[in-house]
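Peer 1: My questions are about this predicted structure, shown below with the sequence.
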Amino acid sequence: MYTVRTVPYVYFYSRDHCRYPTNSASVCWITPATKDKSIISPEYSTNFQSNWLLHNNDISRVGLGREYALQFASRGASVVVNDLGGDMKGSGKSASYADDVVNEIRRTGGTAVANYDSVTEGEKIIDTAIKNFGRVDVVINNAGILRDRKFENITDNDWDTIHRVHVFGSFKVSKAAWSFMKKQRYGRIIMVTSAAGVYGNFGQANYSAAKLAVVGLCNTLAIEGGSLNIHSNTICPFAASRLTAKLPSEVMGKFKVEDIPPLVVYLCHESCQENGGLFEVGGGWISKLRWQRTNGVVIPNASAKTAPESVQQNWDKITDWQDATNPASTSESMALSIQEINKSNNSTTEELGEEDDKNNSINVGKAMSYKIPDTEFIFSSRDIIIYALGIGMKVNDDNLQFLYEGHENFCTFPSFAAIICFSGVGNIFASCPGFNIDPTKIVHGEQYIELYKPLPTSGSVRNSSKIVEILDKGKGAVVVTEVTTTNENNEKLCMNQFVTYIQKAGGFGGKRQSTAIKQAADTPARPPDAIIKEIVPESQAALYRMSGDLNPLHIDSQFAALGGFPRPILHGLCTMGYATRHVMKHYGDNDVKKFKSMKVRFMRPVIPGQVLITEMWKEIDRIIFQCKVEGNNTPVVRGGYIELNSPNEVAISKKSLAITTNALQSSIIFERMKKEFLANPSIINKFNCKYLWNITNEKGQKVVSWVIDLKSQNPSVTPGSTSTAVDCTLTTSDDDFVALATNKLNAQKAFFNGKLKVSGNIMLAQKLENLFGKSSKL
């Protein structure tokens, strides 16, 4: 593996063209012709009116630290200027370096305080920021000393002193700030490395090791802090300072310290979402570096005595940079390695002949003719709420209808359909004759959901499953399964289609093209019409497991490692749930009646802690979407769409509600109320409140709601829900409502017997007699 960097531009970088420096001497080149290019337009503002900055060491009167301090202070940041005041070897101490910079900032109207502690006492430095400014938003770990010697002459003290300042100091200051940044859910940390750390340099083994260590520290902080909005990046600067004082002036004259801060200022601004990056900067030139590695070669029988000879024979392939890859994380690194190993194993298996048939085989005739037994799924409001939390819903006004069983519009989120049907397919490959396959080779490829009516919030449903297609894809097979879900009245609720890929199960001579798979959408060529970003919490996969998918891959790190992942991954259907939320919130007003159908194709897993990005395109009633994770442009979900019901279809749904309403005895009384209130608008003077009355069937399931508005100038009684707050919510069965209205049931007794449920302002329930009035005399 080797580092790659982008072709350099001033204040700009591109991933499309890369160069490959091999030592620190090849780093110092810039492109003066591009000096007028800037990522910061005249309209762009990187001011820090409410942020407080801390940075340390190498302040000096001409150093980088001084320039950082001046730049941030000039943009409104309050600055803690920390410098021990020693020489480049770390000896001595002086307050003048920090004091001079603080005074310079104050003379220009800025805010700054000095701190003279060593970075190894990071708590004291952070304490200065907290005591003076109440918070800390930015840390620049700029401390640095040199003790250059040839490797053979380095003493233990030379090694320890360098690492204590560069590595331990960066750790201590960042660690002290971390808890404050975590609490405020904001922070920016800058590590400072060197070309000697990235490429190595003669006479600097101790310094090189320390400077590469801070890159590793930054990479891990970026991973751990990403979900907390704490972003960490590393810069590799080249500019004149105390540490470069011995270099020729004609060389250093081209690398001014003033050229470094623009990158640091941008990386620390709240608008910058870069996290875990490594940048070279100097002379006005900025470039991003990344790791690169060859495709490599798998050595068969690597433990054999002849393995070294195999390495020798394959050396040209091992070091061939053509078609190189750029892993950006340990999971990508491991996944790419496993991919190459699997390719090699597939080739070996094909050469051996029958192993695929022995371990993974499908008898299409047996599988297709098998009648899968129906299954029952029983759920309650508790399951609805756990699922909603499992797909990332937060407790706020937008989501309360999915999270609170007492909400006037409590309902089931549409993608819960994938949970309802799961009992119909969960064990299909183990129980269905004709499948002799390794369960670790099964991959959930695509999902389609179609709703025929909004899902109930509780009840018992029946799942009828069938295998509709088995496709031969050569090395693998595709199995298409459909599950139709019906309610207790045998009415269709929804249909799910699962497209499953089984590795090493092909080659049986079946058809290759599908006539049954619901096709994914083509992503439009134009930019997205809407984008939603959301951090996936570290605990999200553990929470989603509570909806029934208990695969240890999503919670057990050791099990995840067997699958090639550094830590547990998010369920694909959980990612689908996030995307569904984003689309329904932005384009569906969170109205479950508007949801008609959806399709997704799973491409790669999401790791909890990553930022999920949903890109959306509106095509009449179809919302096309794809999902990515921040920092990687490869989709995790693609070809997705949600079909929304047209306004006419929503109107038909409302007509069905009217039919249901007219079938209830209570509707006669509500209609009579409406007429009386219209004839006597002054009734509002007795009430001045708004009721919601839920009518249930004999099984306790809500059938219809009525809104009784006695607050407005024109009182009204209407079936359906309301988007505004109500003062009192009442729930009874249809029969009990009639009994209350006709004085055959005492309201107080009904309440204590559980026949009348009241929430909100309970005192308003005492006005029921006035509410029914003449309507009770039927």
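Peer 2: Done, it's in. Numbering: from 1, shown residues only.
Peer 1: CA atoms for contacts and neighbours, from now on please.
Peer 2: OK.
Peer 1: would you list every one of the helices in the stretch 251-400 of the chain?
Peer 2: 261-268, 307-313, 315-318, 330-352, 355-359, 364-369, 381-390, 400-403 (DSSP state H, counting those that start in this stretch).
Peer 1: With the stretch 101-250 of the chain instead?
Peer 2: 122-133, 156-163, 169-184, 195-199, 205-225, 249-252.
Peer 1: Select, out of those helices, the one closest to T634.
Peer 2: In terms of CA to CA, the element of those nearest to T634 is helix 205-225, at 18.3 Å.
Peer 1: Packing partners of the closest one?
Peer 2: Counting contacts by 3 or more CA pairs under 8 Å, 6 or more residues apart in numbering; DSSP states H and E, helix 205-225 packs against helix 156-163, strand 187-192, helix 195-199, strand 230-237.
Peer 1: want to throw the ones you listed into JSON lines with distance to K690 and mean neighbour count?
Peer 2: Shown next, in JSON lines, are the helices and strands packed on helix 205-225 (distance: least, CA to CA, whole Å; neighbours: other CA atoms under 10 Å):
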{"stretch": "helix 156-163", "distance to K690": "69", "mean neighbour count": "17"}
{"stretch": "strand 187-192", "distance to K690": "46", "mean neighbour count": "26"}
{"stretch": "helix 195-199", "distance to K690": "68", "mean neighbour count": "22"}
{"stretch": "strand 230-237", "distance to K690": "45", "mean neighbour count": "26"}
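Peer 1: want to compare, so here's the second one:
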Amino acid sequence: MTISFENQVAVVTGAGGGLGKTYAKMLASMGAKVVVNDYGGSLKGETGGVKNQINPADKVVNEIKANGGTAVANYDSVENGQTIIDTAIKNFGKLDILVNNAGILRDVSFGKMTEKDFNMVMEVHLKGTFNCCKAAWPHMVKQRYGRIVNTSSASGIFGNFGQVNYSSAKSALLGFSKSLAHEGAPKNIFVNCIAPIAGTRMTQTVMQQEMIDALKPEYVAPFVCYLSSKECEENGGVFEVGAGWAAKLRHQRSAGKFFPVNFTTNDVAKHWNEVTNFSNIEKNTYPDALNDSLILVLNEVLSKKGNQPTNNTMSYKIFKMFEAYMKSNPEETRKIVHKVGCVYEFQIKKNRVNPPAFFYTMDLKNGAITYDQSKTPDAIFTMTDDIFCDICTGKTNAQKSVQNGTVKVKGSISAMMKYNKDIFPPITDNMLAQELSKAVENYANGGSFTSSGPGNNDPMINMRKTLKETGLKSANMIEQIFDQMSTPMGQKKVEKVKFVYQLDLMKTKDSKPVSFTLDLKSSPVKGFMGSAEKFDAKFSMTDDDFMNIMTGKLNPQTAFIQGKMKIKGNMGAAMKFTPDLFLTQSKL
């Protein structure tokens, strides 16, 4: 494969010497028409050059022309990025490649650094790159092609003494480049960032002469030219390049430590090694995008909601019932407090393998239920959600569960002996089968429940009529989704997802939600009005925002970040729920 830049136009800033000069000459030698930009100022960026002295950009242009290439000079500061890009359009009619290389140094220790020292470096490196990209962007978007190479440095990645200003600008360019890469990808505009290691006028202040001689700019230029080519499909990358060596950088995240919601400073100190330890290779992760960075934390946070369980767990429903009973029956509560007089903490696990995910405190000294850990528990019980449910409904004997190890206990033996399922009125499966609000209301009234299970109120009955009665704008769309799921083709499209989704849609932000369930776990898959008995992910938003997401007017990720769409449950499941999963563009 022979890479050529024939019929392509490149702009290289800061190309009067060093790396920029080498980039410009190599691009021109491979067929590109090049705009050689150089302000001609000092290393500190204080002047436009020496009077009567030829601008460095002109020298480079002359060298390119002498070798049979095509180039024009531009003498603007990158503060005037629009003028630099206009030079390319005026002379060559288009722009394909932008290499942002211009820079200055004002190295000084932080204590002696002036505001001017900081602002000038930021203005040239960060704002200058922004100015040039901003001016180039419309041209690249229009032709649906572009390659942008931005310049960071090792100082921007790792920091360096005496370069707070320079490091700040170069570090900011990493985030700038990665974000711009996301926006450019659909338009075939690829943006990458390099941290070059080369002997130039700028590195003379921090390198010995022998190193400068060994680290020639010519050892970096081929890499930059490849990133500038149509053959390169890399986008959003960060690379260290120098002395013929090139490597891609990525983020590494330790396994970390999840703390309970009421953790203290002392807890942080106690577990600091877990936070900072990278030795557990199997649990280390390498986030490469915003979603990668968020998913681990969101899965934990959303499953706990600040260590408060969501209403799809039986333990949460049971404790809500206990709480309502005590509030509605103060006389009975006083009797319980007088009889027991202990504080119990319950640590509930999703399964036997994972650590506790849900925490409850049953304060039978004061007659209260809270959804967190107790600071002064008399006894602590640890078990899975299903074991807790079985104990409360009488299916499992608590004492035997302790003996066989399915329930772990800590604390006062006498406090443990006082706790049993008969403290509160009995709970049955029929009670737990009811919706949370109904179960809580009935239990608060003394435990009087009807025998009707959830099956007596089938949400599929008169579904179409009920849909129209909701008054939602998206009613027809929901009906289309249900209809599509009932077809062989629709079922085939979604059956591999294997998750249950609940949609809570509101006419306005403050109105009562209308719930829909899309059960992609069942066989066949099904959709119905009403809440899911147990969901993997739940989405809450206004009717308008749902319509905008499903029709492509609103990006789901943007909706989540802006708080327009709230998610509960498993983030991995949520990520698989996409508009094109149900409706084709033609139907919309």
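Peer 2: In hand now; what should we look at? These figures come from a predicted structure and were not determined experimentally.
Peer 1: where does the TM-score land?
Peer 2: With the length set by TM-score structural alignment, normalised by the length of structure 2, the two chains reach a TM-score of 0.60; 414 aligned residues with a CA RMSD of 4.8 Å.
Peer 1: need the contact list for the spatially closest residue to S174 of structure 1 that is not a sequence neighbour.
Peer 2: With sequence-adjacent residues excluded and distances taken as CA to CA, 6 or more residues apart in numbering, S174 of structure 1 is closest to V139, at 7.0 Å. By CA atoms under 8 Å, 6 or more residues apart in numbering, the contact list for V139 of structure 1 reads 53-55, 173-174, 177, 188-190.
Peer 1: Same question for D323 of structure 1.
Peer 2: 294-295.
Peer 1: measure it to D16 of structure 1 for me?
Peer 2: The gap separating D323 of structure 1 from D16 of structure 1 is 14 Å, by CA to CA, to the nearest Å.
Peer 1: Help me confirm that V500 of structure 2 comes into contact with L520.
Peer 2: Yes: V500 of structure 2 lies in contact with L520 (CA atoms under 8 Å); the separation is 5.5 Å.
Peer 1: And what about the aligned residue in structure 1 for V35 of structure 2, helix, strand or coil?
Peer 2: The alignment partner of V35 of structure 2 in structure 1, by TM-score structural alignment, is V80. Three-state call for V80 of structure 1 (DSSP: H, G, I helix; E, B strand; the rest coil): strand.
Peer 1: Surely V80 of structure 1 and N51 touch.
Peer 2: No: under the criterion of CA under 8 Å, V80 of structure 1 makes no contact with N51, lying 11.7 Å away.
Peer 1: and these two? which has more neighbours close in?
Peer 2: V80 (28 against 22; other CA atoms under 10 Å).
Peer 1: which ones are touching the more buried one?
Peer 2: By CA under 8 Å, 6+ apart, the contact list for V80 of structure 1 reads 53-55, 112-115, 128-129.
Peer 1: can you rerun that using 10 Å?
Peer 2: Applying CA atoms under 10 Å, 6 or more residues apart in numbering to V80 of structure 1 gives the contacts 52-56, 69, 98, 102, 111-115, 125-126, 128-130, 132-133, 136, 139.
Peer 1: ok so, going back, intersection of neighbour lists for V80 and N51 of structure 1?
Peer 2: With CA under 10 Å, 6+ apart, V80 of structure 1 and N51 have common neighbours 133, 136.
Peer 1: right, so of the helices of the stretch 101-250 of structure 1, which gets closest to L740 of structure 1?
Peer 2: Short answer: helix 169-184, nearest of those by CA to CA, at 52.5 Å.
Peer 1: In structure 2, what stretch matches that closest one?
Peer 2: Going by TM-score structural alignment: helix 169-184 of structure 1 matches residues 128-143.
Peer 1: and that stretch, how far from the chain's centre?
Peer 2: 26 Å (CA atoms, centre = their mean, to the nearest Å).
Peer 1: do stretch 520-540 of structure 2 as well
Peer 2: The answer for stretch 520-540 of structure 2 is 25 Å, by CA atoms, centre = their mean.
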